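> The following comprises the amino acid sequence and a computationally predicted model.
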Amino acid sequence: MAMRSPLPVRDGVGATRLRVPDEGPWPTVGAYMAERFFHLDPERLLSRFDRGEIVAIDGSALSRETPLGVHDFVWYYREPPVEKQIPFDVEILHQDADLVVVDKPHFLPTTPGGKYLQNSALVRLRNALGIPELTPIHRLDRATAGLLMFSTRPATRGAYQLLFERREVEKVYEAVSPLPADWDPAAPALGGAAFPLVHRNHIVKLRGQVCVQTDPAREPNAETLIELRGFDDRVLHTLLRPHSGRMHQLRVHLAELGAGILNDGFYPELLPETPDDFTRPLQLLARELRFTDPLTGAPREFVTRRTLQEAPRLSGA
């Protein structure tokens, strides 16, 4: 059972939980946190104890002198970062007693993290809908736009999460890639395989690395069905049906086939980090979600209203 926070959601953001070691070279919880968060001014951090902002599981405030080993966990609110506003809105497509389905724009993260707090789909929706219990059932990369599903009630959340864990949700994406140099309009193919094609590999996420790695020596753990949607003299437009849900799977699979997605700064080559260019979004869109509702047994289908700006206007297929 998940550990319940002693602090309520505030401004759409839940409190952060930190595990505190039982023993170590730190005499107090405050000393441990000052070393762990070495990039922060120590006195500014310790002053938060004085204001009662760091609490134990029962909601009681810790002091600067609280010794190490008394509490296994502490909770606190993250201090809001100075955020760059993401100038795109989340569009609500569906809302009922259990689910909220939205169209997420490019550049907006699903959940708070790093330099994004209020500029996340979760926090914006909690504030807009007044539902502090709202929780994402799955996630999209910050760079990816499209369908995103949230649970409104803890009582029914697990039933919907199981759909994704059991791969019982049909997900369809679309992507736009530069037209491969060896493209043959008379015999459309990627990586030497005609459409539709299935690409499989083994994807590994290594700690401390932003890009995933692939291991050809290991059994595949990622699989995508790739269909041709169209092309012109510049770009290739594909539909992607992932059977698995590995990190960056679709981006990696198209890159391996010589059709890396337009405006992807990670694959096939990791480019230096630059400020967001809102005129050049990653050309990847979560297009469709289909599943049988675990509560009612009724079929559910959701389709994005968004489009990819670089998609060919006329099919070349």
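On my side now, so go ahead.

> contacts and neighbour counts: CA atoms only from here.
Fine.

> who touches stretch 286-306?
Contacts of stretch 286-306 with the rest of the structure, by CA atoms under 8 Å, 6 or more residues apart in numbering, involve 103, 144-147, 159-160, 163, 168-174, 285.

> the strands in the stretch 151-300 of the chain, which residues?
170-178, 189-190, 193-194, 197-201, 203-204, 213-214, 222-231, 235-242, 284-292, 299-303 (DSSP state E, counting those that start in this stretch).

> Which among these is found nearest to Leu271?
Among these, the nearest to Leu271 by CA to CA is strand 213-214 (15.7 Å).

> Quick one: residues contacting Val90.
102-105, 121, 125.

> in this structure, which spans are helices?
For the chain, applying DSSP state H gives helices covering 29-36, 42-50, 121-129, 154-165, 249-256.

> who's in contact with the second one?
In this case it means helix 42-50. By CA under 8 Å, 6+ apart, helix 42-50 touches 30, 34, 54, 61-64.

> Show me which pair in those residues is furthest apart.
Once CA to CA is applied, the contacts of helix 42-50 give Ala34 and Ala61 as the farthest pair, at 17.2 Å.

> here's the one I want to compare it with:
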Amino acid sequence: MAMRSPLPVRDGVGATRLHVPVEGPWPTIAAYMAERFFHLEPERLLRRFDRGEIVARDGTPLARETPLGAYEFVWYYREPPAEKQIPFDIEVLHVDDDLVVIDKPHFLPTTPGGKYLQNSALVRLRNLLDNPDLTPIHRLDRATAGLLMFSARPVTRGAYQLLFERREVEKVYEAVSALPQGWDADAPALAGRAFPIVYRNHIEKLRGNVCVRVDDDREPNAETLIEFVNADERVLHTLLRPHSGRMHQLRVHLAALDAGILNDGFYPKLLPETPDDFTRPLQLLARKLRFTDPLSGRGREFTTRRTLQDAPR
């Protein structure tokens, strides 16, 4: 069972939990944290202990003298970074007692992390609906736009999470790729495969790597059905129906078929990191979600109101 934070959600952001070693060369918990967060000015961190801002599991404030081993976990609020504003709004499509569905814009992360706190879908939604219990049921990459579902209260959260764990949610995406070389409008195909294409491979997320690794020698663990929608002299428009939910799966599968998604800086080749260009979003959109509601037993379907700017007209 997950540990409940002793600190409430503040400004839409939950407290961070830190595991502290019970033994080691540090005389105090503060000394351990000062070494771990070496990029922070030590006295600034110690003043947070003095103000009672770092607490134990029962909410007890820790002092800068609290010895190592006194507590295994501590909680604190991250100090907000200087964030660059993401100039696109979330759109709420559905709200009830248990479920919230939004249309997420490109560039906005699903949850806080790194240099994004207030500029995340979760924090914006918590502040908008004044509901600190909101939790995403699944994830979208920061670069991907479209449908995103949130649990509105803990008591029913597990029922919706099981839908995704059991692959009982039908997910449909759409993508726009540069027109592959040798494209034949009379016989649409990718890498010699006629549509519809079922593509499978083995995708592995490596710790510390921003891209996933494909291992062709292992049993496939990722599968996508790819359907042809339209094409013009510039681009190809496809529908993607993932059977699994591996990290970057759709981007990897299209790139493997020589149809990498427009404006993808990760696949087929990792490009140097550059500032966001809001005029060139990744052309990938979570278009539709369909499932049987685990509480009511009724069928539910949600469709994005967004479109891909580079899709053939």
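Good, I have the coordinates. Predicted model only: the values in this text are computed from it and were never measured.

> So after superposing, what's the score?
Once superposed, the chains reach a TM-score of 1.00 (TM-score structural alignment, normalised by the length of the second structure), with 313 aligned residues with a CA RMSD of 0.4 Å.

> and Pro196 of the first structure, which of the helices of the first structure is closest to it?
Distance to Pro196 of the first structure, taken as CA to CA, is lowest for helix 249-256 among the helices of the first structure, at 13.3 Å.

> residue range for the closest one in the second structure?
Counting by TM-score structural alignment, helix 249-256 of the first structure lines up with residues 249-256 of the second structure.

> what's the mean gap between the matching stretch and the aligned bit of the first structure?
Taken over the aligned residues, the distance from stretch 249-256 of the second structure to the first structure averages 0.2 Å (mean CA distance after the TM-score superposition for the first structure).

> Work out the gap between that stretch and the centre of the chain.
17 Å (CA atoms, centre = their mean, to the nearest Å).

> gap between Arg124 of the first structure and Pro275 of the first structure?
22 Å (CA to CA, to the nearest Å).

> Could you do Phe37 of the first structure as well?
From Phe37 of the first structure to Pro275 of the first structure the distance is 25 Å (CA to CA).

> Repeat that for Val204 of the first structure.
Taking CA to CA, one finds Val204 of the first structure at 27 Å from Pro275 of the first structure.

> Give me the more crowded residue out of the two.
Set Val204 of the first structure next to Pro275 and count neighbours by other CA atoms under 10 Å: Val204 wins out with 15 against 5.

> which ones are touching that one?
Neighbours of Val204 of the first structure in contact, by CA under 8 Å, 6+ apart: 212-215.

> Quick one: map it onto the second structure.
Match for Val204 of the first structure (TM-score structural alignment): Glu204.

> Can you tell me how far its match is from Lys84 of the second structure?
Between Glu204 of the second structure and Lys84 of the second structure the distance is 31 Å, computed by CA to CA.

> again, but for Leu68 of the second structure
Distance from Leu68 of the second structure to Lys84 of the second structure, by CA to CA: 37 Å.

> next one: Leu46 of the second structure
In terms of CA to CA, Leu46 of the second structure sits 28 Å off from Lys84 of the second structure.

> Could you report the neighbour count for the residue lying closest to Gly260 of the second structure once chain neighbours are set aside?
Excluding the flanking residues, the one nearest Gly260 of the second structure by CA to CA, 6 or more residues apart in numbering is Leu254, at 5.2 Å. Counted with other CA under 10 Å, the neighbours of Leu254 of the second structure add up to 23.

> same question, Thr110 of the first structure
Thr110 of the first structure is flanked by 24 other residues according to other CA under 10 Å.

> what do you get for Ala15 of the second structure?
Ala15 of the second structure has 18 neighbours, counted by other CA under 10 Å.

> residues touching the closest residue to Glu310 of the first structure other than its chain neighbours, list them.
Closest residue to Glu310 of the first structure apart from its sequence neighbours, by CA to CA, 6+ apart: Val176 at 6.6 Å. Counting by CA under 8 Å, 6+ apart, Val176 of the first structure makes contact with 235-238, 261-262, 283-284, 308, 310-311.
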